[in-house]
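A.B. asks: what follows is a protein structure lacking sequence information:
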């Protein structure tokens, strides 16, 4: 019979400070986990399990509008970030950089959809309408940059 060995979970005092979350005392996955351990841990009750599944499941609907693609990518990127963040310190930062970028892309996708489909008719072709998308792109770049820098 196939038997899978789930990764051992750690307490807050057993993980480096960079991995600790305020208020979370137990359920940490070991730093430097392998990709296989990270995938196995999504079926285990860790301090990330709820984040992983609540971001992974909504990523799979197929919305009819391409402008809603960021709505699917954002939770998928977040789920992957929470799943693979314990592989190494570098992987943790890279995972969350992608998570932040996906959140910013979600914001940009929402701005594009708003501009294309529901922008008030009186404002279409106004100066504000012409500046709206470039400002949204600028906001995406700045938000992602600042989020990654703060990490």
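C.D. replies: That came through fine. This one's a predicted model, so the numbers in the text were calculated from it and none came from an experiment.
A.B. asks: hey, let's count contacts and neighbours off CA atoms from now on
C.D. replies: Will do.
A.B. asks: show me the contacts for the residue nearest to the spatial centre of the chain.
C.D. replies: With distances taken as Cα atoms, centre = their mean, residue 78 lies nearest the centre of the chain, 2.3 Å away. Applying Cα atoms under 8 Å, 6 or more residues apart in numbering to residue 78 gives the contacts 52, 55, 56, 96, 98, 99, 102.
A.B. asks: count of neighbours near the third one?
C.D. replies: Spelled out, that is residue 56. Number of residues near residue 56 (other Cα atoms under 10 Å) recorded here: 21.
A.B. asks: tell me which helix or strand it sits in.
C.D. replies: helix 49-56 (DSSP states H and E).
A.B. asks: against which helices or strands is that helix packed?
C.D. replies: Applying 3 or more Cα pairs under 8 Å, 6 or more residues apart in numbering; DSSP states H and E, we find helix 49-56 packed against helix 69-84.
A.B. asks: okay, angle between the helix it packs on and helix 49-56 too, please.
C.D. replies: Angle of helix 69-84 versus helix 49-56, following axes from the mean of the first three to the mean of the last three Cα atoms, to 10 degrees, is 150 degrees.
A.B. asks: structure B:
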């Protein structure tokens, strides 16, 4: 037994050594990859508060930005936190598909929407942090796409909470209103985030954060109202295994909201968090933990509350919510297209001033 354990530890050590050699191998393959630069050398929209070094140079070829996945810079951990999250979500989806009939059971479609929306926001986040450094135009475009992913995730959260987590009393109050309002708030959240990013050049940082956080906060309160009601009645809920995961996703989301709005570590240790320790990195980790808790809670509700939600929702509701999911996506894409026209005009006017 001891021999087997030592053999596995030895193999793990060899694997870790091989992983550590990846940056050196990349340097041999692409020795011309430039190093990072300081904040004064990049446009204002790229600069993060209290992050002074580790910025990648602009206008390199695409290969450089893809290979920068393995380079040390101030976006490295922002990329990897959600890249690993994306892969974990793919594995989670495969595991769910083994027991959940996502094709023939319409009642499972809200759960599928949640997982797909989580994949969308993690994937778009990875793309934004990886490729958004190529140029100012790419920076705006990829981060606007990231905000589409956020809006989709907000809508996916609303669907599972209204479909699986809602109590009959709250369902009677908001039936016919809840999902249209959730769809509208998702679109407004996308618009607020895009406008805050667009005004990066002219507004103080706290004003931009307010523009990005307030619409998302209103959407969050509305989308989670069924969960809040469940949590408030915890003592009378009996043995409900989903409640602990609902509580976890609320706690994680409130925590990551704090780190999104407040660059705590960077402000306390300016210049020392350029690679690791950024509040946005912590925000990524907490948001992904929130997502995992939410998926687990929704899966447990899907399994344990079928008698209730199948009585509240007919088979056509799930199809309607899927159609609204597509509609939210199309509206958010239209918002991004409109904002990109403004961005192009802004960049053209800056070029003329030079």
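C.D. replies: Arrived safely, thanks for sending. All of these numbers come straight from a predicted model, not from anything done at the bench.
A.B. asks: looking at the contacts of residue 78 of the first structure, state which has the most neighbours.
C.D. replies: When neighbours are counted by other Cα under 10 Å, residue 99 leads those with 25 neighbours.
A.B. asks: give me the stretch of the second structure that the helix holding residue 56 of the first structure matches.
C.D. replies: Per the alignment by TM-score structural alignment, helix 49-56 of the first structure matches residues 76-83 in the second structure.
A.B. asks: may I see the buried residues of stretch 11-22 of the first structure?
C.D. replies: 12, 19, 20 (16 or more other Cα atoms under 10 Å).
A.B. asks: using CSV, lay out these together with secondary structure.
C.D. replies: Formatted as CSV, the buried residues of stretch 11-22 of the first structure follow (DSSP: H, G, I helix; E, B strand; the rest coil):
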residue, secondary structure
12, helix
19, helix
20, coil
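A.B. asks: let's have these in a markdown table, adding distance to residue 29 of the first structure.
C.D. replies: Listed next are those as a markdown table, based on distance: Cα to Cα, whole Å:
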| residue | distance to residue 29 of the first structure |
| --- | --- |
| 12 | 10 |
| 19 | 9 |
| 20 | 11 |
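A.B. asks: excluding its own residues, what touches the helix holding residue 56 of the first structure? List them.
C.D. replies: Counting by Cα under 8 Å, 6+ apart, 41, 42, 43, 75, 76, 78, 79, 80, 82, 83 sit against helix 49-56 of the first structure.
A.B. asks: what subset of those is buried?
C.D. replies: Among these, the ones that count as buried by 16+ other Cα under 10 Å are 41, 42, 75, 76, 78, 79, 80, 82, 83.
A.B. asks: nearest to residue 48 of the first structure among those residues?
C.D. replies: The nearest member of these to residue 48 of the first structure, counting by Cα to Cα, is residue 82 at 6.2 Å.
A.B. asks: give me the aligned partner of the closest one over in the second structure.
C.D. replies: Residue 82 of the first structure maps onto residue 129 in the second structure, by TM-score structural alignment.
A.B. asks: pretty sure that match contacts residue 75?
C.D. replies: Yes. The criterion here is Cα atoms under 8 Å, and residue 129 of the second structure meets it with residue 75 at 6.2 Å.
A.B. asks: how about the aligned partner of residue 99 of the first structure in the second structure, nearest residue that isn't a chain neighbour?
C.D. replies: Under the alignment (TM-score structural alignment), residue 99 of the first structure pairs with residue 146 in the second structure. Nearest residue to residue 146 of the second structure, sequence neighbours excluded (Cα to Cα, 6 or more residues apart in numbering): residue 124, at 4.8 Å.
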